[in-house]
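Trainee: Pasting a predicted model and its sequence here:
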Amino acid sequence: MRTTDLYLRGLGAFVPDAVPAASAVAEGLCPPEAPGRLDMTGAAVAGALSAPEMALRASREALARASMDPAELSLVLYADTWHQGPEGWFPQSHLQHHLGTGDALALEIRQGCNALFAGLELAAAHLAVRPAPGGALVVSSDNFGTPHMNRWTSNSSFMGDGACALVLAPGHGAVEVLSVNSMVVPELEETHRFGAPAFPPEATTDHGVVDFAAREAAFTRHLEETGAGTDLWMDVHKKMLKVVSRTMAEAGVTRADLARAAFTSLGPEDLEHRWLAVLDLPLSASTWDYGRRVGHIGAGDPFLGLRHLMDNKEVGPGDHVILGGLGSGVTVSCAVVRVLDPDDQG
């Protein structure tokens, strides 16, 4: 999707302090070999601070940076990958209430770790037909410190808490969004549910601590036994090649134009063998040095990585950054942005 006149006017973040993996090992929460195997040193931990409250803080910062009145928003999209609060209650309404967004259309996006990319596509289409002025708020937030999750063992990477908020609008901004795309290999949707009953939903049962890593490993063994695994994961690689090629072509950039890259924080093996291999980029071009310290923060990783690059002056005016994500589904997403002026957030 080639986007036109779409700017990231405000980029907000709330990432709590990271707890060292060594502390989790000492407490018996994390296997001693895990930090070295994953090349991760810790995870951001929010304690009892809820995900919607973190989202509210990140949103307020994004709106302040954008110098935008919340009442100017016509769209609010809330992305999450884990449970947000009481059953029957919607976190996007919490933002509407406390931000004062008026009658903005507010929706929750359940698209796993690539939900912010989906939010970008939806916001781009919405703003293209919505009379200016106005903007869209796209937020992601998660707190994994719940009884059914062990952030140190439940996934193939340490799970960090935090929130990321994007204020998108036409006209001007710190970053121009040039293109965004997603593709899917739905035959791999069993990856996160293999062996688990579809009903009743797990959230309604006392199922204990979820282990996505074990499910993925079991599903992989199943695919190997049936002979389908190689073909399906090759399909993922092909989709990555296609989505990267399409996104870069739409953005009008080549590999030589890319200053940096930011991806979902799934670990150096995933980065090097997937995204970086496709792009022919070194690990140092990514934001892994940041991600390995705060963990995999749901759908926010690539955009929190972009914020990290901007805050630390690692990118400047004219630099192109490619963002990529691999999520449940299995979905593959990619965006190319151009930094215009990191200080023009307003």
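Mentor: Thanks, I have it. Numbering: from 1, shown residues only.
Trainee: from here on, contacts and neighbour counts on C-alpha atoms
Mentor: Will do.
Trainee: Residue 322 in helix, strand or coil?
Mentor: Classification of residue 322 by DSSP: H, G, I helix; E, B strand; the rest coil places it in strand.
Trainee: Show the contacting residues for it.
Mentor: Residues near residue 322 by CA atoms under 8 Å, 6 or more residues apart in numbering: 258, 260, 261, 262, 334, 335, 336, 337.
Trainee: ok, second structure coming up, stack it against the first:
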Amino acid sequence: MTFPVVGMVGGGQLARMTHEAGIPLGIRFKLLSDTPQDSAALVAGDVVIGDYRDLDTLRDFARGCDVVTFDHEHVPTEHLRALEADGVPVRPGPDALVHAQDKGVMRARLDALGIPCPRHRIVADPADVVAFAAEGGGFPVVLKTVRGGYDGKGVWVVRNAEQAAEPFRAGVPVLAEEKVEFVRELAANVVRSPHGQAVAYPVVESIQVDGVCDTVIAPAPGLSDQSSAGAQELALRIAAELDVVGHLAVELFETRDGRTLVNELAMRPHNSGHWTMDGAVTSQFANHVRAVLDLPLGDPRPRAPWTVMCNVLGGDYPDMYSGYLHCMARDPQLKIHMYGKDVKPGRKVGHVNTYGADLADVRERARHAADYLRGTITQ
């Protein structure tokens, strides 16, 4: 029996964990990675080293793949259209993925669909930023590069005209947005298949530190059933309207006046869904594999009342393995997921998941393990 080959563009931890999810199904993975040291390249059996920005490299890579998918959104849109013209199934397709690649395109499309977003406008120069700020009552405002930003990169909170000059130095289009006074950040994760089947995971609270996801709580504490269902329905609607195939993460602001605004879209497995590896019947990675192959999707329901994910960031303590003894002995239910990366300060090198019936206990266990592995606590 011949099992399909899934081509994964990108060699990061998302590719590594997607590959892991395909192993029980006998799915073969082919990886296009920047370097042999990338997280997924260390564990995948069929690895091509090359530049995803080169069309010939992409075409050579796609030969022999039954479907091509991604662990990032940076492949040029025109290259993906060329692959489709060659007859290669690309999932999500370029017409969908462009909404995660280009923040200006995303905002325009969501506006057309009547989906609530922060006030925004493409701005041409610092003077245009000043005018945009004045329209909303003044600074601060948020400036974002239209393409290429992630994990806080390509994002500036500017408080005056002088600070507004920095984003334009790169010579790329800039999007201005109001600085939303939000209560907290939420994320609605859904998965959709080519034939239109879709599933929604519980809405989670995502806690950011310095622009990087630190902690995810599933489900979001204190979120009403009505608000949770509304966020799930919103994410499912976006997935259908944009014809997304695979995993879609909709990052949301919950505002002080009770509104829910769309902040960002990601069309790939997402940090806010890592909790599903141990906390859901079917993980985001397993369902992404199923979706791109047009297999029936798995049950997204949680296994426990609460699951908490904490990212493990690099610090000044590189020997994380020695911390396993303490963390595993202290909490036999703890799940550790490391990415095979060199430890560098502030770099995501892994995450931990904990689960149970008492939220305070689950949070403490996850926080303790992440901090101990990083070396910020010693007992």
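Mentor: Yes, it's here. No experiment lies behind these values; they were computed from the predicted model shown.
Trainee: Fetch the TM-score of the aligned pair.
Mentor: Once superposed, the chains reach a TM-score of 0.28 (TM-score structural alignment, normalised by the length of the first structure), with 164 aligned residues with a CA RMSD of 6.6 Å.
Trainee: Now render the contacts of residue 322 of the first structure as JSON lines, adding neighbour count.
Mentor: Shown next, in JSON lines, are those (neighbours: other CA atoms under 10 Å):
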{"residue": "258", "neighbour count": "19"}
{"residue": "260", "neighbour count": "20"}
{"residue": "261", "neighbour count": "26"}
{"residue": "262", "neighbour count": "28"}
{"residue": "334", "neighbour count": "26"}
{"residue": "335", "neighbour count": "28"}
{"residue": "336", "neighbour count": "26"}
{"residue": "337", "neighbour count": "23"}
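Trainee: Out of the residues you listed, which is nearest to residue 14 of the first structure?
Mentor: residue 262 (17.6 Å; CA to CA).
Trainee: Distance of that closest one relative to residue 26 of the first structure?
Mentor: Applying CA to CA, to the nearest Å, the value for residue 262 of the first structure to residue 26 of the first structure is 31 Å.
Trainee: Hmm, residue 250 of the first structure is touching residue 178, no?
Mentor: Yes: the criterion here is CA atoms under 8 Å, and residue 250 of the first structure meets it with residue 178 at 7.5 Å.
Trainee: Neighbour count for the two, which is higher?
Mentor: residue 178 (23 against 17; other CA atoms under 10 Å).
Trainee: In this structure that one contacts residue 249, no?
Mentor: No: with contacts counted by CA under 8 Å, residue 178 of the first structure stays clear of residue 249, the gap being 10.2 Å.
Trainee: so residue 373 of the second structure sits right up against residue 325, yeah?
Mentor: No: taking contacts as CA under 8 Å, residue 373 of the second structure lies outside contact range of residue 325: 10.3 Å.
Trainee: okay, the two: which has more neighbours?
Mentor: residue 373 (28 against 9).
Trainee: Next SSE downstream of the helix ranked longest in the first structure?
Mentor: For the first structure, the longest helix by residue count, based on DSSP state H, is helix 229-251. Downstream of helix 229-251 of the first structure, the next assigned helix or strand under DSSP states H and E is strand 258-263.
Trainee: List the buried residues for the next helix or strand after that next one?
Mentor: Of the helices and strands lying after strand 258-263 of the first structure in sequence (DSSP H and E), the nearest is helix 268-270. Using 16 or more other CA atoms under 10 Å as the test for burial, helix 268-270 of the first structure gives residue 268.
Trainee: which residues in the stretch 101-250 of the second structure form helices?
Mentor: 103-112, 126-135, 225-241 (DSSP state H, counting those that start in this stretch).
Trainee: So which elements touch the second one?
Mentor: Put plainly, it is helix 126-135 of the second structure. strand 174-178 (3 or more CA pairs under 8 Å, 6 or more residues apart in numbering; DSSP states H and E).
Trainee: The strand it packs on to helix 103-112, inter-axis angle?
Mentor: Orientation of strand 174-178 of the second structure against helix 103-112 (axes from the mean of the first three to the mean of the last three CA atoms, to 10 degrees) gives an angle of 50 degrees.
Trainee: now the spatially closest residue to residue 48 of the second structure that is not a sequence neighbour: how far from residue 57 of the second structure?
Mentor: Using CA to CA, 6 or more residues apart in numbering and skipping the chain neighbours, the partner closest in space to residue 48 of the second structure is residue 32 (4.9 Å). As judged by CA to CA, residue 32 of the second structure and residue 57 of the second structure stand 9 Å apart.
Trainee: These two: who's more crowded?
Mentor: Using other CA under 10 Å as the criterion, residue 32 of the second structure and residue 57 rank with residue 32 on top: 27 against 15.
Trainee: pretty sure that one is touching residue 16, no?
Mentor: No: the pair residue 32 of the second structure / residue 16 is not scored as a contact, 11.9 Å apart, by CA under 8 Å.
Trainee: Which strands or helices does the helix or strand where residue 84 of the second structure lies pack on?
Mentor: In this assignment (DSSP H and E), residue 84 of the second structure forms part of helix 77-85. Where contact means 3+ CA pairs under 8 Å, 6+ apart, helix 77-85 of the second structure is packed against helix 55-62, helix 94-101.
Trainee: Could you list the buried residues of it?
Mentor: Quick answer for helix 77-85 of the second structure (16+ other CA under 10 Å): 77, 79, 80, 81, 83, 84.
Trainee: That helix relative to helix 55-62, how many degrees between them?
Mentor: Going by the same axes, to 10 degrees, helix 77-85 of the second structure makes 40 degrees with helix 55-62.
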